[in-house]
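Chemist: all I have is the shape, not the residue letters:
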């Protein structure tokens, strides 16, 4: 099949998210100026640079995460894993502003070292980030998108040593999860390697 997005796809559900998948989950913890803490998962998330390391996540609307980050300029991207899947899902609930998702999901907080927002204590890895930009893109039609893209520079990294194998972070031991289309997720249980060709 073929369809132009403006004309619709005619399918029972939009295939876009299933095609662009699996996507890493940015499990973002943030803190407002008033000290309120928020924790929410974002499936539009990825690393975008490595020198220095940078990540991006996109929110459909000015949700608590983005408004907190706009106020304080800091956040933490916590690694979502198989063992934490149900707690991660609980933090996606549309709770009133000011309700602490850590408490709602029964998650322990751990202090960050450089930024103020706490991290998920049970997460095998977490990235402390400072904001570089918050972008509200303009569409081809010239209107503003409903999305807000947050670009952060990673200033510190936490890794639980239990998930290091021969000096490398072991995704199969952590059982990292990723968002797919519809209500589906993937879990990293196995890896394969391919050596890049030389010129």
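Modeler: Looks like it came in fine. Because the structure is predicted, anything quoted here is derived from the model rather than measured.

Chemist: going forward, measure contacts between C-alpha atoms and count neighbours the same way
Modeler: OK.

Chemist: who are the packing partners of the lengthiest strand in the chain?
Modeler: For the chain, the longest strand by residue count, based on DSSP state E, is strand 147-159. Strand 147-159 is packed against strand 53-60, strand 125-135, with contacts defined by 3 or more CA pairs under 8 Å, 6 or more residues apart in numbering; DSSP states H and E.

Chemist: dropping in the other structure now:
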């Protein structure tokens, strides 16, 4: 099938686009308003942008209240821009219910951490709190906000970009000095109402000369594609 998103002519019960870019990490964002109010919200359009220095982003959709009015920004966007800070907390399978509850639309004066039974923890370089129960927290300084148009005449997308200036990693999330994704099981959004979490990983070295071997975990040698991959590697190695 083929369809054009602006024409919305896919002919399916649900728009499949979000299901085509998966899995999407969930940015669980804490911010602090100028009045000192804590906000916590999950964003399924979020990710790492760069690593030296590290940048992350989250994207929040806003609505336009009326004719000629400015787009209404989500509290997380407003707070990040106004204070210049936010924290990107890792959402995990263990915290899935809290992540889901924190997506509830509530008045700005409601503390979502308290509402979800979560523990606020102090940060080192920013004033807004991090989620103590989350195994990894990224302290961020607001860099810029990119505004993207929406197909809806009353919508707009705000892409908030932040530089990661401090990183907290729970010692229990480490195995032999490396972040253990299977242990912490990061939560990710799929399409529709579906989610996933990491329960399995594999290692594959990049093509760096003779040291490269496609699919370096024994499990991959049981794959029906293994022989073909080995053949292609032999051709590459022999210059054919």
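Modeler: Looks like it arrived, so ask away. Note that the coordinates shown come from a computational prediction; the quantities given were computed from them, not determined experimentally.

Chemist: tm score of chain vs chain?
Modeler: The TM-score (TM-score structural alignment, normalised by the length of structure 1) is 0.95; 197 aligned residues with a CA RMSD of 1.5 Å.

Chemist: mean deviation of the longest strand of structure 1 from structure 2?
Modeler: Here the mean offset of strand 147-159 of structure 1 against structure 2 after fitting is 0.3 Å, by mean CA distance after the TM-score superposition for structure 1.

Chemist: which residue numbers in structure 2 does that strand align to?
Modeler: Aligning strand 147-159 of structure 1 against structure 2 (TM-score structural alignment) gives residues 157-169.

Chemist: tell me the buried residues in the matching stretch?
Modeler: 157-164, 166-168 (16 or more other CA atoms under 10 Å).

Chemist: wait, what's in contact with the spatially most central residue of structure 2?
Modeler: By CA atoms, centre = their mean, the mean C-alpha position of structure 2 lies nearest to residue 25, the distance being 3.1 Å. With contact set as CA atoms under 8 Å, 6 or more residues apart in numbering, residue 25 of structure 2 has these partners: 44-47, 186-189.

Chemist: one more time with 10 Å
Modeler: Residues in contact with residue 25 of structure 2 (CA atoms under 10 Å, 6 or more residues apart in numbering) are 42-48, 90-92, 186-190, 196-197.

Chemist: tell me where structure 1 has strands.
Modeler: 23-24, 26-31, 37-42, 45-50, 53-60, 74-78, 109-110, 119-120, 125-135, 147-159, 164-165, 168-169, 177-179, 185-187.

Chemist: as a markdown table, those with distance to residue 3 of structure 1 would be great.
Modeler: Shown next, in a markdown table, are the strands of structure 1 (distance: least, CA to CA, whole Å):
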| stretch | distance to residue 3 of structure 1 |
| --- | --- |
| strand 23-24 | 23 |
| strand 26-31 | 30 |
| strand 37-42 | 27 |
| strand 45-50 | 26 |
| strand 53-60 | 23 |
| strand 74-78 | 35 |
| strand 109-110 | 46 |
| strand 119-120 | 41 |
| strand 125-135 | 28 |
| strand 147-159 | 23 |
| strand 164-165 | 45 |
| strand 168-169 | 41 |
| strand 177-179 | 24 |
| strand 185-187 | 26 |
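
Chemist: of all those, which one is nearest residue 6 of structure 1?
Modeler: Nearest to residue 6 of structure 1, of all the strands of structure 1, is strand 147-159, at 17.9 Å by CA to CA.

Chemist: and the angle from the closest one to strand 45-50?
Modeler: Interaxial angle of strand 147-159 of structure 1 relative to strand 45-50 (axes from the mean of the first three to the mean of the last three CA atoms, to 10 degrees): 70 degrees.

Chemist: any idea how far residue 1 of structure 1 is from residue 8 of structure 1?
Modeler: Using CA to CA, to the nearest Å, residue 1 of structure 1 is found at 12 Å from residue 8 of structure 1.

Chemist: list only buried entries from the contacts of residue 25 of structure 2.
Modeler: Buried subset of those (neighbour count, 16+ other CA under 10 Å): 42-47, 90-92, 186-190, 196-197.
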